[in-house]
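Chemist: got a predicted structure here, sequence first:
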Amino acid sequence: MSDNQIHIPRIVIAGTHSGCGKTTVATGLMGALTARGLKVQPFKVGPDFIDPTHHTAICGRSSRNLDPYMMGKDEVMRTFTSASEGADIAVIEGVMGLHDGIDGTGISSTADCAKILSSPIILVCDVKGMSRSVHALIMGYTGFDPAVTCSGVIYNRGGSERHRSMIRLEETIPSFGWIPRNDSLTVGSRHLGLAMAGEGEGMEKTSAVIEECCEIEGIIKAASAAPPLPMRREEGSSESGKVRIGVAMDQAFCFYYAENLTRLRRAGADLIFFSPMTNHLPDVDCLYLGGGYPELYAKALEESPCRQEIQKAAEGGLPIYGECGGLIYLSRSLSTDEGRYSLAGVVPADAEMKSRFQALGYIDGEVSHTSSSFTKGLSFRGHEFHYSTVYPDTDTRYAFTLKRGKGIMDQQDGIIAGETIAGYSHLYFTDRFAEELVAMATKYSSE
């Protein structure tokens, strides 16, 4: 192996479809490997924010998203190799079904990531109500794209010993586990997906089940058979600590891509984490308010003195960047089934929760307004998923125009209010986007 290569034992936990049990298997495997004393680096295919919180809690290492559409293939490789340094093994949880990608293609599918990373996969199959037919299913999934290497299968929601013996009769690829049906292993959910890490006990039960029911040594051997990868290290960092960026981080604001925070640090920011529910506004040069569940904590957010402090700071020219939940919080008010709550009042809009999702999918856009603090023409990609609607004033200005995605209104996103920009899009930061956000903070700090 050459000096510019790195060998990272790795395995992708893929599924036949959403709900087949791949999250249970992936998190349980992470826990079982960690319990054996291995340093496990977790990853999640796709734009999801919630599964990585469970991975991080289990492994003690920050889980990273791998999404070729948002990141590009080179960035998938760089993120994977950089994050995996010092780890004994990497476990990558897939998304949806193995071959399900954007717009019915294979782009950004689990299989797409597995091919980019030359990683073997283990296919999780829900075998409830099947015996011999599962082999036809497996042959279809594993033969559909010959470039995908399937090392074996884990059968989930299995029945009796007789059920197991019927399936064993005509197995075509190695079996790494038989997990009996156990409804207690399911994880609670809410309107944006699973419950966050720490909100239930389901995840903590899975590692013992995986240790008992799966061939852990065989999985490690399959992961170790993955070939070396080209090493893509981080670029040299800028001067650290040039500015202080406050990052809202609590139960209400918890949706952040780990790479976004890494890029801000690399661009020269010290990140100051605080809770708008329980803390005063810290002494910072810029605010980053991510997504989450402000609707579940609207009363606490309304009663906290932080909202008036943020409003006053915005009036004084503090740069603020808000995404989704951050947009709601920066609005004048939020209406829910429980009532109407006054919020920060920084952007000229009011928010209302709805009973079903209002937008879901990838976004692709650019900065389109010359009065925005970001450079006009700066492009970005990301994701949107929300159950709220924002009603802006008629004379509202928008920083972003989306080629793909819904945004706030008519593919416009990113309300401009002074030095504040707040929209529904969850952006995957490029280096340039992070550098421009840090530049805003630098300008503010020098004034």
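Modeler: Great, that's in hand. Just so it is clear, the model here is predicted, and its values are computed rather than measured.
Chemist: please count neighbours and contacts with C-alpha atoms only from this point.
Modeler: Noted.
Chemist: so who does the spatially closest residue to E234 that is not a sequence neighbour touch?
Modeler: Once its chain neighbours are removed from consideration, E234 has its nearest residue in S82; the separation is 6.7 Å (Cα to Cα, 6 or more residues apart in numbering). With contacts defined as Cα atoms under 8 Å, 6 or more residues apart in numbering, S82 is in contact with 231-234.
Chemist: helices of the stretch 201-350 of the chain, start to end?
Modeler: With DSSP state H, counting those that start in this stretch as the definition, the stretch 201-350 of the chain shows helices at residue ranges 202-213, 216-224, 258-266, 298-303, 306-315, 325-330.
Chemist: in addition, the following structure is provided for comparison:
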Amino acid sequence: MKGFVLGGVSSGVGKTVATLAITRALSDAGYAVQPAKAGPDFIDPSHHEAVAGRPSRNLDLWLEGEEGLRRNYYRGDGDVCIVEGVMGLYDGDASSTAMVAEALGLPVVLVVDSSAGMESVAATALGFREYAASIGREIEVAGIVAQRAHGGRHEAGIRDALPDDLEYFGRVPPNDDLEIPDRHLGLEMGHEATLPTAALRDAAASLSAERLASIAREPPKPESAAESADRPDIDARIAVASDAAFCFRYPATIERFRERAEVLTFSPVAGDPVPNCDGVYLPGGYPELHAAALEDTGTLSELGQLASEGLAVFGECGGLMAMSQSLTTADGDRSEMAGILPADVTVHDRYQALDHVELEASAATLTAAAGDRLRGHEFHYSSADVDADARFAFETVRGSGIDGDRDGLLEYDSLGTYAHVHPESGAFDRFLESISSSGSNDR
């Protein structure tokens, strides 16, 4: 599958809207588009899926390594892959958009805010192209998409100012209907803020789908299969929380579960009972927006009781929040949670941590053997006030974790972390094998 990377000159330049407009343009031209996101983001991919009709792949060198990155890319399905970048093209020391483009050998289409410039847009693009050589990276900036550019003289001025070896792929015209609302953690999810079809098609009409498709390139194939490919199926049932409160999960995680075990889903917000299972995965999301419902439905209370009886529960970020004793929102509203972990969580107005992380297991736990290192990422607005006798699974080699030095609260046979990990880390294979070796939860 051929592809290209859509990089931005900075955060907030409109990469997601440009990605959606290009997806619409290529789809209308008859191409099956496989969307992807450079970096660990969960929100932008939800918008990709809403337009492309297939799950978006996360491509992150820190989380997956170069071979894992390529394996995840080739798990996609389509004619053309559009990889939306993260922040500005060169921003980030662990897995920048440029690093992802270089690892995959894909050309970059640069998104430039053109609302107040013409020749300067060309100068910006030229600078981004030349900068790659100055830092020793093999990055090909093939051309630009002019974000928020008008037609007529404005568009012609931008196009004519570009050097011959920087192509003009079109523009995304200014349109208030193409603004996606945001909140803490980023944009609203794709199902909450779907862009109007007419506005998206108007933007797509100002882009050259055929020229964009013509520059797409096929990355090198991975040299090795995933580690789990040689691992046997597991006689286990894994229940995954899936609703508006628990919506931050990688497609690759669910795929890994389904490759090796039986997957069941349930909605704590809707009050679904916990399925008869051997282990529960609570992904991240927005439990703070649904805290009252989570308290009232009784599902978390049931989960807390089952955990005390030995059911293994693994929660990441929002999952950790739901596993805590209580959750207090930024407005001061307090709700009881599952009561599995010895912590009380408070949501703040500003983010408390944002980084790629590395954790070292202090002892064997659900997702790692003693001494193992896991790479992941953290981004949360909450903090956890833990009991004095709380036990931790990990030392933080990089990142903030729960208390600045440690992450992974342990209680019963359960684990809650602020870090999100990718299945290429091996953590979810370890989780499945842990719950299988401990025996079924018969009830």
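Modeler: Here it is on my side, so go on. If you're wondering where the values come from, they're calculated on a predicted model, not measured in any experiment.
Chemist: ok so, going back, tell me the most buried of the helices of the stretch 201-350 of structure 1?
Modeler: helix 325-330 (a mean of 29; mean count of other Cα atoms under 10 Å).
Chemist: before we move on, the earlier item: could you identify the most distant pair in the contacts of S82 of structure 1?
Modeler: Between any two of those, the greatest separation by Cα to Cα is 9.9 Å, found for M231 and E234.
Chemist: those two: which is more packed in?
Modeler: Using other Cα atoms under 10 Å as the criterion, M231 of structure 1 and E234 rank with M231 on top: 18 against 13.
Chemist: just give me the neighbour total for the closest residue to that one other than its chain neighbours.
Modeler: Closest residue to M231 of structure 1 apart from its sequence neighbours, by Cα to Cα, 6+ apart: Q5 at 5.0 Å. The number of residues packed around Q5 of structure 1, counting by other Cα under 10 Å, is 14.
Chemist: ok, now the one 4 residues further on?
Modeler: The tally of other residues near P9 of structure 1 (other Cα under 10 Å) stands at 22.
Chemist: tell me the residue in structure 2 aligned with it.
Modeler: Mapped onto structure 2 by TM-score structural alignment, P9 of structure 1 lines up with K2.
Chemist: what of G407 of structure 1?
Modeler: If you follow G407 of structure 1 across to structure 2 using TM-score structural alignment, you land on G401.
Chemist: what about the closest residue to its match other than its chain neighbours, which SS state?
Modeler: Counting by Cα to Cα, 6+ apart, the nearest residue to G401 of structure 2 once its immediate chain neighbours are dropped is D407, at 4.5 Å. Recorded secondary structure, D407 of structure 2: strand (DSSP: H, G, I helix; E, B strand; the rest coil).
Chemist: what's stretch 68-77 of structure 1 aligned against in structure 2?
Modeler: Mapped onto structure 2 using TM-score structural alignment, stretch 68-77 of structure 1 covers residues 61-70.
Chemist: doesn't the residue nearest to E234 of structure 1 belong to a helix?
Modeler: Yes - counting by three-state DSSP, S82 of structure 1 is located in a helix.
Chemist: quick check: it vs Q41 of structure 1, distance?
Modeler: In this view, S82 of structure 1 and Q41 of structure 1 are 11 Å apart by Cα to Cα, to the nearest Å.
Chemist: okay, the helices of the stretch 201-350 of structure 1 in JSON lines with distance to S165 of structure 1 next?
Modeler: Output for these, formatted as JSON lines (distance: least, Cα to Cα, whole Å):
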{"stretch": "helix 202-213", "distance to S165 of structure 1": "15"}
{"stretch": "helix 216-224", "distance to S165 of structure 1": "20"}
{"stretch": "helix 258-266", "distance to S165 of structure 1": "44"}
{"stretch": "helix 298-303", "distance to S165 of structure 1": "53"}
{"stretch": "helix 306-315", "distance to S165 of structure 1": "61"}
{"stretch": "helix 325-330", "distance to S165 of structure 1": "50"}
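Chemist: closest one to T56 of structure 1 among those helices?
Modeler: helix 258-266 (10.6 Å).
Chemist: residues touching that closest one, excluding its own?
Modeler: 62-65, 236-238, 240, 271, 428-431, 434-435, 438.
Chemist: just give me the closest of the residues you listed to P47 of structure 1.
Modeler: Closest to P47 of structure 1, out of all of those and judged by Cα to Cα, is N65, at 6.5 Å.
Chemist: give the equivalent position in structure 2 for P52 of structure 1.
Modeler: Alignment note: P52 of structure 1 maps to P45 in structure 2; criterion TM-score structural alignment.
Chemist: and stretch 216-234 of structure 2, how far out from the chain middle?
Modeler: Its chain's average C-alpha position is 20 Å from that of stretch 216-234 of structure 2, according to Cα atoms, centre = their mean, to the nearest Å.
Chemist: one more: stretch 313-329 of structure 1?
Modeler: Using Cα atoms, centre = their mean, we find the averaged C-alpha position of stretch 313-329 of structure 1 to lie 22 Å away from the chain's own average C-alpha position.
Chemist: just tell me the aligned range of it in structure 2.
Modeler: Residue correspondence for stretch 313-329 of structure 1 in structure 2, counting by TM-score structural alignment: residues 306-322.
Chemist: and for stretch 352-368 of structure 1?
Modeler: So stretch 352-368 of structure 1 sits over residues 346-362 in structure 2, by TM-score structural alignment.
Chemist: and for that stretch, what's in contact with it?
Modeler: By Cα under 8 Å, 6+ apart, the residues outside stretch 346-362 of structure 2 that reach it are 62, 94, 184, 288, 327-330, 368-385, 392-400, 407, 419.
Chemist: ok, of these, which come out buried?
Modeler: For the contacts of stretch 346-362 of structure 2, a burial check counting by 16 or more other Cα atoms under 10 Å picks out 62, 288, 327-329, 368, 373-384, 392-400, 407, 419.
Chemist: quick revisit: the match of P9 of structure 1 is in contact with S214, isn't it?
Modeler: No - using Cα atoms under 8 Å as the test, K2 of structure 2 is too far from S214 to be in contact (9.6 Å).
Chemist: do a quick rundown of the helices in the stretch 1-150 of structure 1.
Modeler: Using DSSP H, counting those that start in this stretch, the helices found in the stretch 1-150 of structure 1 span residues 22-35, 50-59, 68-71, 73-84, 110-116, 133-143.
Chemist: tell me which of the ones you listed sits nearest to G326 of structure 1.
Modeler: With respect to G326 of structure 1, and counting by Cα to Cα, the nearest of the helices of the stretch 1-150 of structure 1 is helix 50-59 at 16.8 Å.
Chemist: what's the average distance for the closest one when superposed on structure 2?
Modeler: With both structures laid over each other, helix 50-59 of structure 1 and its partner residues in structure 2 are 1.5 Å apart on average (mean Cα distance after the TM-score superposition for structure 1).
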